[in-house]
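Participant: what follows is a predicted structure for the sequence shown.
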Amino acid sequence: MLHHAPLLTTMAVGLVAAFILGLVAQRLRMSPIVGYLAAGLLIGPYTPGFVGDSDIALELSEIGVILLMFGVGLHFSFKDLLAVRKVAVPGAIAQMVAATALGTGVGLWLDWSLGAALLFGLALSVASTVVMLRALEDKQLLDTRAGHIAVGWLIVEDLAMVIALVVIPVLASDAAGPGAIAGELAWTLVRVGLFVALMLVVGKRVIPWLLAKVAGTGSRELFTLSVLAIGMGVAVGAAWLFEVSFALGAFFAGMIMRESDLSHRAADDSLPLRDAFAVLFFVSVGMLVDWRIVIEAPVALLVTTLVIVVGKSVVAFGIVRLLRYSRQMSLVVAAALAQIGEFSFILVTLGGEYDILPQDAQDLVLGGAILSIVLNPLLFAWAARAYRDVDAEAGDAAPRTYEGSEHVIVVGFGRVGTRVATTLWQKDVPCVVIDDDENRVNALRDDGREAILGNAVRSKVLRAAGLDEATTLLIAIPDPLNAGAIVSKVKTLAPNVRVVARGHEDVDIDYLTEMGADRVLVGVYEVADLMATDVLTEPEQA
């Protein structure tokens, strides 16, 4: 029966295996990505038992790439890049060149062609957005000077990879001779230029306007659908009309959507689907891994891992130090970059499609990625500890904590949180916002407001917001499960703090109350009560 539904079976088994192994990885204090890759390895053709459909997995990975690149575009910020351009731009370029050279040397040592060795080196040169941002946030370093440099560095790498996704197919084409390749490359750049111009001239006006119109309908379902339709529609349309990659189209769709005032809502609404297909992307990549590379080429795997973990970090450390930043800041930036991830996998997949990379090269990149992601938290924990143990110097910014008392903590700065916090500030009630969106937190701090970056389910984030000295904590996020986890954590750390949460229906009231919430407000009930009150008091006002 199952062989008649390969799509359903591959997705179901892949997601279940990813969930179990991702949870195990998290418990072992490793990135869940390690678990997702291991899940792919488990259902791949190189291990016994169930074997997923590789063709379907490849299709699912394409969707994962589109949504990953769409997310990168949604969070891409020229402002963040310009703020640290003097170190991020030259640093990223120099580090990528050095890492590519090291990787190329390894490839030539293994008797691969120059093209294969160069692509192998390029795949080792770019860090994982997911791994880096999670590591910076976990250590509360995302909003420090070191965090800003690391993120800016990553933006430059992402831009370089976007360019690579355009150039590699041209260089891999059957065009004869350098002149033909140059002509094909020029024509490709013209097509890309036309696509970019269309997005900047037309898309920049149409996409924000369309989002605003859909948001005006009041339908959350239609808004979410519009975000996904724009992201995937532009990606596929760009490939069809301009013959550019899905990834490039999705990146520009996200970047243009960022111009809308509704970009935060678009990012929030599309996040669950992006996360789900990102997991399937990592699973599909894991299916490509031949675990026998550990036995057949252990030295090559070790050298590859050393290039990623040691070579890249040493180069990054040296560059940041040369630019006269502190040793502690240099360590954080170096540790943040000492891994590879999703772009490396995209390049490996591309190299396989165009028969550039041999299977051994793909296995080494994937194996090196897994090992680097496993080792990175250990390296990063050491660097973060060194960063905190030394007083701020050479422009370093220490992680922010709230020092006041008798204040209110608002968790989430979406539509509800914004209204609540703004009202409290207008009434001169001391208020601290906790939000996991860096742009929101930075905007609040620019306005002189107190804001903490991070997930409120984490003890250190709650402590940074001054939980022990707070009177009330208001949970304004819409997800009851996450809210329940926060309630439980707050009541464990500070039982006397009053907790007010929001819900959507009766079951949320029961659940959040059971977790320890002092009061749960359900929107439809509160609106109904206000309407009734308005009707009952209107004659008196008249």
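Facilitator: Nice, I can see it. Numbers count the residues shown, from 1 in each chain.
Participant: make it CA atoms for all contacts and neighbour counts henceforth
Facilitator: Will do.
Participant: give me the contact list for stretch 64-81.
Facilitator: Contacts of stretch 64-81 with the rest of the structure, by Cα atoms under 8 Å, 6 or more residues apart in numbering, involve 88, 148, 151-153, 155-156, 231-232, 235, 246-248, 250-258, 263, 267, 274, 277-281, 346.
Participant: where does Trp291 sit: helix, strand or coil?
Facilitator: Three-state assignment for Trp291 (DSSP: H, G, I helix; E, B strand; the rest coil): coil.
Participant: count the residues that sit near it.
Facilitator: When neighbours are defined as other Cα atoms under 10 Å, Trp291 has 17 of them.
Participant: got a list of what it touches?
Facilitator: By Cα under 8 Å, 6+ apart, the contact set of Trp291 is 41, 46, 363, 367.
Participant: please apply the same query to Phe343.
Facilitator: Applying Cα under 8 Å, 6+ apart, we find Phe343 in contact with 123, 126-128, 161.
Participant: show me which of those residues is closest to Ala483.
Facilitator: Minimum separation from Ala483 among the contacts of Phe343 (Cα to Cα) is found for Ser128, which lies at 28.7 Å.
Participant: with adjacent residues omitted, what lies nearest to that closest one?
Facilitator: With Cα to Cα, 6 or more residues apart in numbering as the measure, Gly341 is the residue that lies nearest to Ser128, at 4.2 Å, once sequence neighbours are left out.
Participant: now for the one you found, how many residues are close by?
Facilitator: One way to gauge burial is a neighbour count; for Gly341, by other Cα under 10 Å, it gives 25.
Participant: quick one: residues contacting it.
Facilitator: By Cα under 8 Å, 6+ apart, the contact set of Gly341 is 126-131, 369.
Participant: please repeat the previous calculation with a cut-off of 7 Å.
Facilitator: Under the criterion of Cα atoms under 7 Å, 6 or more residues apart in numbering, the contact partners of Gly341 comprise 127-128, 369.
Participant: taking the contacts of Phe343 together, which two end up most distant?
Facilitator: Set against one another by Cα to Cα, the contacts of Phe343 have their most distant pair in Ser128 and Met161, with a gap of 11.7 Å.
Participant: after the top helix by length along the chain, next one along is what?
Facilitator: The helix of greatest length in the chain, counted in residues with DSSP state H as the criterion, is given as helix 359-389. Once helix 359-389 ends, the next helix or strand along the chain (criterion: DSSP states H and E) is strand 408-411.
Participant: name the helices or strands packed onto that next one?
Facilitator: strand 431-435, strand 472-475 (3 or more Cα pairs under 7 Å, 6 or more residues apart in numbering; DSSP states H and E).
Participant: now mean neighbour count and distance to Lys460 too, for these, in JSON lines please.
Facilitator: Conversion of these to JSON lines gives the following (neighbours: other Cα atoms under 10 Å; distance: least, Cα to Cα, whole Å):
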{"stretch": "strand 431-435", "mean neighbour count": "24", "distance to Lys460": "12"}
{"stretch": "strand 472-475", "mean neighbour count": "24", "distance to Lys460": "15"}
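Participant: put this beside the first:
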Amino acid sequence: MTGFLMLATLFLLAGVIAVPLASRFGLGSVLGYLVAGIVISPMLGWLHVDVTAIQHFAEFGVVMMLFLVGLELEPRMLWQMRSKLLGLGGLQVVVTTLAVAAVGIAFGLYWTIALTLGMVFALSSTAIVLQTLGEKGLLRSEGGQASFSVLLFQDIAVIPMLAFIPLLAMPSLMDAAPAAEHAAEAAHQSFSLVEGRPGWQVALITLAAIAAVIAAGIYLTRPVFRYVAMAGLREIFVATALAFVVGIALLMTAVGLSPALGTFIAGVVLAGSEYRHELESDIDPFRGLLLGLFFMTVGASIDFGLLLDNAVLVIGATLGLMLLKAAVLYVLGWVFGVTGSDRCLFALALAQAGEFGFVLLSFTVANDVIPQSIADIALLIVALSMLLTPGLFIIYDRIVAPRFLDTQQREMDQIQEPGKIIVLGHGRFGGIVARMMRALGKQMVVVDYSSKQLEMLRAFGVQAYYGDATRPDLLHATGIGDAKVLVVAIDNKDQTTEIVQYVRQNFPHVHVVARAFDRIHVYELFNAGAHDIIRETFDSSLRAARSVLEALGLTRPEAEEITDGFAAADQVHMRRLAEKWRPGITAHEDEEFVKNAQAATEELENQVRSIGTKIREAREAAGQTAPIAGHPDTAAAEDSAGDRDPPGYPAPAS
């Protein structure tokens, strides 16, 4: 027990110390975990810890991650990805396998060993890539989606690889090692439903297992989770969710399939379930902890003694492998229409070998396919390539992406008809303003800096121009000198303030309506001279508060009286505080400002409270002893109906 607690404490402390430091310097959590594993590896050796056994346990984090990824997809979305899933993913595995095999043969490896290494190195790290893409918000990008398609196909490709690799066995080429004993031990320790059965039975059992997973997801999960929810105990729901995922993984392993593939299928089936978000929130903490543990075991598994003895070979082979995979991925990305920086992201993200390499290399040694001495070197290459992967993402973030941003900017559009109303930014905020003005037939110039947004708008016949709103020459081209109103609705706080300052100084006759992101931004825009400052979430929050009041029993007029009173009082106090705010000083560190803000808050609360008191007294005078309950669902339906876009109209970009 003491040894287990010491080991758990060691891993937890290493992660807690290393990951925040790595994130602080923009290196990402994965590199932090890997470095933590490297640092504690001498202590693990001193404690005689079986790192490989811990790694196999931690690999379950990958299984959980694929389940959560599946929950984000629907079968329809998966069908839309079929060309990249089969074409891009299939070609990547085949071309990379053959390319690595050709290089291995050129360096004197026997063809069966070279081909097997090609299959091992063709796989990439699902854990590192999806974790990093998710952290950086790149998973939904074109490069992120292409990477996900290839990773999913690779997980599927492991199945035929496990069936094909034993056919390449060459016992005469093996080292003098008890490979047969290892194979027997592995068979003894594993539970299998298909071992020793003829091929047709294996196929039937495998199909039946997949069908059982799909059927359980469709017909069994809802009644089971509904029954468990009756207990009202969160821990029981968590236990049920874990049992569901673990059970699927066990079934997939028993029929010789990838457990990650099985849980991914289950996730896709449950993507439309009402329990989807609850499952995500319950499983995600376990996924995060296990993935962190897995990354640390990868760092700790690096045999630095063997690495130093074969430094030139291992480092050269690792860099050569990553360069070769990146080249193959880049060409395939070009063939399948992955463009610009996304193609570079796709090539760099998948250039490493993956965690399935550890499994396959152990499998190849047990089946007399690869000698132990070569497998040990290959394990180092896999681990080292995974260790270098966060560095590739840093290269993408700091070198590749900025260059594409600079070189791929399109020329600004020529604005033919300047307007009296100018709208800078046609997103979720400026788009609503533009739609209303357009409906009233007002002459207007709309400018946006997103090419994709403009292409979508023009497909629906909406006229908008491409340009950088922060450039004075573009403002002149829009006709700012003769304009009456300027609406600043771009998605950048500092640039919004700069535009307001420039226009107020140079075109004081223009009425400026500016979008504010928060209260401090209101103060900044007030000092910059904006005429009307609109907080982007203020009105919607007032409507939400009104719905809450109606749900508590107030009538619509009573709720509106309170929210209108709150809005009017807040506007007065906001202007008063804006005059007290001092630029360059953090608001909560300015004692005078804090005192004024506290006094304003107390005064506002008293004003709103007095409105509530007036409503209560009016009810009592009318003989109403209890509030008349409204129907919140009806009110919400009335509110949301006004927000719906007309059929066929493009939704503003977020």
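Facilitator: In hand now; what should we look at? Because the structure is predicted, anything quoted here is derived from the model rather than measured.
Participant: quick revisit: among the contacts of stretch 64-81 of the first structure, which are in helices?
Facilitator: With helices identified by DSSP H, the entries of the contacts of stretch 64-81 of the first structure that belong to them are 88, 148, 151-153, 155-156, 231-232, 235, 246-248, 250-257, 263, 267, 274, 277-281, 346.
Participant: out of the residues you listed, which end up buried?
Facilitator: 88, 148, 151-153, 155-156, 231-232, 235, 246-248, 250-257, 263, 267, 274, 277-281, 346 (16 or more other Cα atoms under 10 Å).
Participant: which stretch of the first structure lines up against stretch 438-448 of the second structure?
Facilitator: Counterpart in the first structure of stretch 438-448 of the second structure, with TM-score structural alignment as the criterion, is absent.
Participant: start to end distance for that stretch?
Facilitator: When the termini of stretch 438-448 of the second structure are compared using Cα to Cα, to the nearest Å, they are 16 Å apart.
Participant: out of the contacts of Gly341 of the first structure, who has the most neighbours?
Facilitator: Ala369 (28 neighbours).
Participant: in the helix or strand Ala146 of the first structure falls within, which residues are buried?
Facilitator: Assigned by DSSP H and E, Ala146 of the first structure belongs to helix 145-171. Across helix 145-171 of the first structure, burial judged by 16+ other Cα under 10 Å covers 145-158, 161-162, 165-171.
Participant: joint contacts of Ser128 and Met161 of the first structure?
Facilitator: Once Cα under 7 Å, 6+ apart is applied, it turns out that Ser128 of the first structure and Met161 contact no residue in common.
Participant: ok, the residue most central in space within the second structure to Pro285 of the second structure distance?
Facilitator: When the second structure is reduced to its mean C-alpha position, the nearest residue by Cα atoms, centre = their mean turns out to be Gly134, at 3.0 Å. Distance of Gly134 of the second structure to Pro285 of the second structure, computed by Cα to Cα: 15 Å.
Participant: what angle do the longest helix of the first structure and helix 145-171 make?
Facilitator: Helix 359-389 of the first structure and helix 145-171 meet at an angle of 160 degrees, taking axes from the mean of the first three to the mean of the last three Cα atoms, to 10 degrees as the criterion.
Participant: other SSEs contacting helix 359-389 of the first structure?
Facilitator: In this structure, helix 359-389 of the first structure packs against helix 298-306, helix 327-336, with contacts taken as 3+ Cα pairs under 7 Å, 6+ apart.
Participant: could I get the ones you listed as CSV with distance to Gln541 of the first structure and mean neighbour count?
Facilitator: Below are these laid out as CSV (distance: least, Cα to Cα, whole Å; neighbours: other Cα atoms under 10 Å):
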stretch, distance to Gln541 of the first structure, mean neighbour count
helix 298-306, 74, 19
helix 327-336, 62, 27
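Participant: for Ser31 of the first structure, find the nearest of the ones you listed.
Facilitator: helix 327-336 (13.3 Å).
Participant: mind reading off the mean deviation between that closest one and the second structure?
Facilitator: On the superposed models, the aligned residues of the second structure are on average 3.0 Å from helix 327-336 of the first structure, with distances taken as mean Cα distance after the TM-score superposition for the first structure.
Participant: chain center to that helix: distance?
Facilitator: When distances are taken as Cα atoms, centre = their mean, to the nearest Å, helix 327-336 of the first structure is centred 20 Å away from the chain's centroid.
Participant: next one: stretch 492-509 of the second structure
Facilitator: With Cα atoms, centre = their mean as the basis, the distance from the averaged C-alpha position of stretch 492-509 of the second structure to the chain average is 34 Å.
Participant: repeat that for stretch 395-413 of the second structure.
Facilitator: 22 Å.
Participant: now swap in stretch 301-316 of the first structure and tell me
Facilitator: On the basis of Cα atoms, centre = their mean, stretch 301-316 of the first structure sits 23 Å off its chain's mean C-alpha point.
Participant: same thing with stretch 269-284 of the first structure?
Facilitator: Taking Cα atoms, centre = their mean, one finds stretch 269-284 of the first structure lying 11 Å from the centre of the chain it belongs to.
Participant: with adjacent residues omitted, what lies nearest to Ala17 of the first structure?
Facilitator: Of all residues not flanking Ala17 of the first structure in the chain, Ala39 sits nearest, at 5.2 Å (Cα to Cα, 6+ apart).
Participant: the one you found maps to what in the second structure?
Facilitator: Under the pairing rule here (TM-score structural alignment), the equivalent of Ala39 of the first structure within the second structure is Ala36.
Participant: surely its match is within a strand?
Facilitator: No: the assignment for Ala36 of the second structure (three-state DSSP) gives helix, which keeps it out of a strand.
Participant: for it, which residues are in contact?
Facilitator: When contacts are counted by Cα under 7 Å, 6+ apart, Ala36 of the second structure is found next to 14-15, 18, 296.
Participant: tell me how many other residues surround the residue lying closest to Leu171 of the first structure once chain neighbours are set aside.
Facilitator: By the measure of Cα to Cα, 6+ apart, the closest residue to Leu171 of the first structure outside its immediate chain neighbours is Ile181, 6.6 Å from it. Ile181 of the first structure is flanked by 17 other residues according to other Cα under 10 Å.
Participant: which element is Ile181 of the first structure on?
Facilitator: Ile181 of the first structure is part of helix 177-198 when elements are defined by DSSP H and E.
Participant: tell me which residues in the following helix or strand past that helix are buried?
Facilitator: Remark: after helix 177-198 of the first structure, the chain's next helix or strand is helix 204-216, criterion DSSP H and E. With burial defined by 16+ other Cα under 10 Å, the residues of helix 204-216 of the first structure counted as buried are 204, 207-208, 210-211, 214-215.
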